[in-house]
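Visitor: no FASTA, just this:
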């Protein structure tokens, strides 16, 4: 036989009132049924909890010892359901995600702001890492989902395309190519370039595009951060080819961008996650993310960034 939470509640009510009749009335039970509930609890515990007289009820020494335990048990019991109610209503919880740095800095801020406004009690954990680390964090289950380039071709994960963004040229406002409405990759190759490191998806797609067009390119430097590219281009050191989603991060008053064509280089960004149901909080964040396209977050680059139907 095990104790039931209603028996603990009955014990606390009797300890408070000191009267079977008053406690049973407040508890909503007949006095015999209430008395039986106390008796069953005493049988489970193996001790008498109350001294019973014709005039009053008083806690035994064992009852006095059990009183704080019962109060704590009831608080914990109630707290469990309150916490679960908070989780299902997305008032509490945690969402962890991994994203490429350009996504974390360019796409996520308006999503994070709106989600936090709606769900201020949910903690957000954002890992801005390279593609390989995004995949590893998703596979290990350390994050709820990742946002990256393409699928990892694993049966454990699924990939949901969110948007496509074209590569553009980043250059100083006074560079000769700034006078062109569109720049070809061949024209870009005639100038010194700075790029992300060879381990990044941006650099791999850049190299692929030059190779596909059978064009040689002269890279003066490889760097790890978009801010460094912006600084080097602004100094007149080199030009850069970057996805349009990087523009909110790198643009500054002395820099401009132009579409790149012939050929058009485009990457597909999407959601990478394990094939199981996400937490309630993670699902709420996902819905906020999928709604970003309808809000047109990049009106100045709309021709270069196109959201898939699932993200509109």
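Guide: Sure, I can see it. Quick caveat: nothing in here was measured; it's all calculated off a predicted structure.
Visitor: Every contact and neighbour count from this point should use C-alpha atoms.
Guide: Will do.
Visitor: what's the single longest strand in this protein?
Guide: Taking DSSP state E as the criterion, the chain has its longest strand at strand 157-172.
Visitor: For the next helix or strand after it, which helices and strands make contact with it?
Guide: Moving toward the C-terminus from strand 157-172, the next helix or strand (DSSP states H and E) is strand 183-184. If contacts are counted by 3 or more CA pairs under 8 Å, 6 or more residues apart in numbering; DSSP states H and E, strand 183-184 sits against strand 255-261.
Visitor: which SS state does the closest residue in space to residue 108 that isn't next to it in sequence fall under?
Guide: Excluding the flanking residues, the one nearest residue 108 by CA to CA, 6 or more residues apart in numbering is residue 289, at 8.0 Å. Per DSSP: H, G, I helix; E, B strand; the rest coil, the local secondary structure of residue 289 is helix.
Visitor: Need the distance between the two termini of stretch 96-105.
Guide: Stretch 96-105 has its terminal residues 16 Å apart, counting by CA to CA, to the nearest Å.
Visitor: Next: stretch 10-28.
Guide: Where stretch 10-28 begins and where it ends lie 10 Å apart, using CA to CA.
Visitor: how about the strands of the protein, start to end?
Guide: 50-52, 57-59, 93-99, 122-128, 145-149, 157-172, 183-184, 193-196, 219-223, 240-243, 255-261, 266-274, 305-307.
Visitor: Format those as CSV; extra columns: distance to residue 233 and mean neighbour count.
Guide: CSV is the format used below for those (distance: least, CA to CA, whole Å; neighbours: other CA atoms under 10 Å):
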stretch, distance to residue 233, mean neighbour count
strand 50-52, 83, 16
strand 57-59, 81, 18
strand 93-99, 25, 22
strand 122-128, 23, 17
strand 145-149, 25, 27
strand 157-172, 6, 22
strand 183-184, 16, 18
strand 193-196, 8, 22
strand 219-223, 11, 14
strand 240-243, 7, 24
strand 255-261, 8, 20
strand 266-274, 22, 21
strand 305-307, 22, 21
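Visitor: Okay, one more to line up with it:
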């Protein structure tokens, strides 16, 4: 009989019955322990020994003991059953979000404004699920999702990539981040501003692999100095610092602007050009979300339903 065929004839019921009889030294006590009849336990042991082609238990009128082969077999079976119970338990805990890990890559504005508040309530519900959240550019976030290195991403769409699915969650308008002491910035009565009013201004941009620059470079109706900024920063934090020190102004989405604003900086929405950015939950169609990752994504959606977003932002 081949090993594959042999294992099909042996079930967990056979192995549990063998362990119970070996440990109890009695078919009667083993039956009581497993809540079965003595005859069913006897039958299971006979089936197991027939399948293995050997005797595992020595039976006398007074006691039941292990044969030499049974003594060798018992600790292996105990380990196998323990490993099986642990494996099943781990899967159940994972499916119930009692354990696990979620990896997310997102734009920093999405982490601060959406993910972190949602993660706080999620972690209270599932304290044993570890969260690994990193910020990166839109291009790199999409690549991480495409490679399966993170569970999902949350950023603006960078480019169409086969297999990636984008679920828009939030939309925010572009405006101008500027230094409050800059006398050249004159806002309208509704605290908005037009691009025409910014003629001659120097713009501070961020690196080209961000979702912000993807939006700006795609707009043919923008002044050249806005779509190709004179200054460039590696991050929006560095960008705001440059603006605060008088190096220029920046076109930014509202959610980012409200995150990087300082007491020395102001933000005004554009009133003559409609520029919008969508933050999307990015997943891969070939990589289904784990229960824990799906739970965090759901928590983010629930948070957005009740969140108080800055002016210029709205949920989708």
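Guide: It's in. Small disclaimer: the values here were computed from a predicted structure and weren't measured.
Visitor: TM-score of the superposed pair?
Guide: Here the TM-score for the pair of chains, by TM-score structural alignment, normalised by the length of structure 1, is 0.87; 304 aligned residues with a CA RMSD of 2.4 Å.
Visitor: give the contact list for residue 276 of structure 1.
Guide: Shown in contact with residue 276 of structure 1 (CA atoms under 8 Å, 6 or more residues apart in numbering): no residues.
Visitor: Could you export the strands of structure 1 as CSV, including distance to residue 43 of structure 1?
Guide: Output for those, formatted as CSV (distance: least, CA to CA, whole Å):
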stretch, distance to residue 43 of structure 1
strand 50-52, 13
strand 57-59, 16
strand 93-99, 40
strand 122-128, 44
strand 145-149, 51
strand 157-172, 53
strand 183-184, 86
strand 193-196, 73
strand 219-223, 73
strand 240-243, 72
strand 255-261, 80
strand 266-274, 49
strand 305-307, 66
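Visitor: For residue 38 of structure 1, find the nearest of these.
Guide: strand 50-52 (9.2 Å; CA to CA).
Visitor: Not counting residues beside it along the chain, what's closest to residue 181 of structure 1?
Guide: residue 258 (6.4 Å).
Visitor: Look up how far residue 32 of structure 1 lies from that neighbour.
Guide: 85 Å.
Visitor: show me what contacts the equivalent of residue 86 of structure 1 over in structure 2?
Guide: Alignment note: residue 86 of structure 1 maps to residue 93 in structure 2; criterion TM-score structural alignment. By CA under 8 Å, 6+ apart, the residues touching residue 93 of structure 2 are residue 99.
Visitor: now residue 230 of structure 1
Guide: So residue 230 of structure 1 contacts 250-251 (CA under 8 Å, 6+ apart).
Visitor: Can you find the partner of it in structure 2?
Guide: So residue 230 of structure 1 corresponds to residue 240, using TM-score structural alignment.
Visitor: Kindly report the same for residue 66 of structure 1.
Guide: That one, residue 66 of structure 1, aligns with residue 73 by TM-score structural alignment.
Visitor: for residue 184 of structure 1, same thing?
Guide: By TM-score structural alignment, residue 184 of structure 1 lines up with residue 194.
Visitor: Would you confirm that the residue nearest to residue 181 of structure 1 contacts residue 184?
Guide: No: Residue 258 of structure 1 sits out of contact with residue 184 when judged by CA atoms under 8 Å, with a separation of 9.7 Å.
Visitor: From the geometric centre of structure 1, which residue sits farthest away?
Guide: residue 54 (62.2 Å; CA atoms, centre = their mean).
Visitor: counterpart of stretch 262-280 of structure 2 in structure 1, which residues?
Guide: So stretch 262-280 of structure 2 sits over residues 252-270 in structure 1, by TM-score structural alignment.
Visitor: how much space between the match of residue 66 of structure 1 and residue 19 of structure 2?
Guide: With CA to CA as the criterion, residue 73 of structure 2 and residue 19 of structure 2 are 10 Å apart.
Visitor: Have a look at these two and say which one is more surrounded.
Guide: residue 19 (19 against 15; other CA atoms under 10 Å).
Visitor: got a list of what the equivalent of the more buried one over in structure 1 touches?
Guide: Matched to structure 1 by TM-score structural alignment, residue 19 of structure 2 sits across from residue 12. Residue 12 of structure 1 sits next to 67, 70-71 when contact means CA under 8 Å, 6+ apart.
Visitor: how about a cut-off of 7 Å?
Guide: For residue 12 of structure 1, no contacting residues are found, by CA atoms under 7 Å, 6 or more residues apart in numbering.
Visitor: just the one 5 residues further on next, same as before
Guide: With CA under 7 Å, 6+ apart as the criterion, the residues that contact residue 17 of structure 1 are residue 23.
Visitor: Neighbours of residue 225 of structure 2, how many?
Guide: Residue 225 of structure 2: 16 neighbours (other CA under 10 Å).
Visitor: got it, and residue 289 of structure 2?
Guide: 16.
Visitor: residue contacts, it?
Guide: residue 151.
Visitor: Which position in structure 1 pairs with it?
Guide: Checking TM-score structural alignment: residue 289 of structure 2 goes with residue 278.
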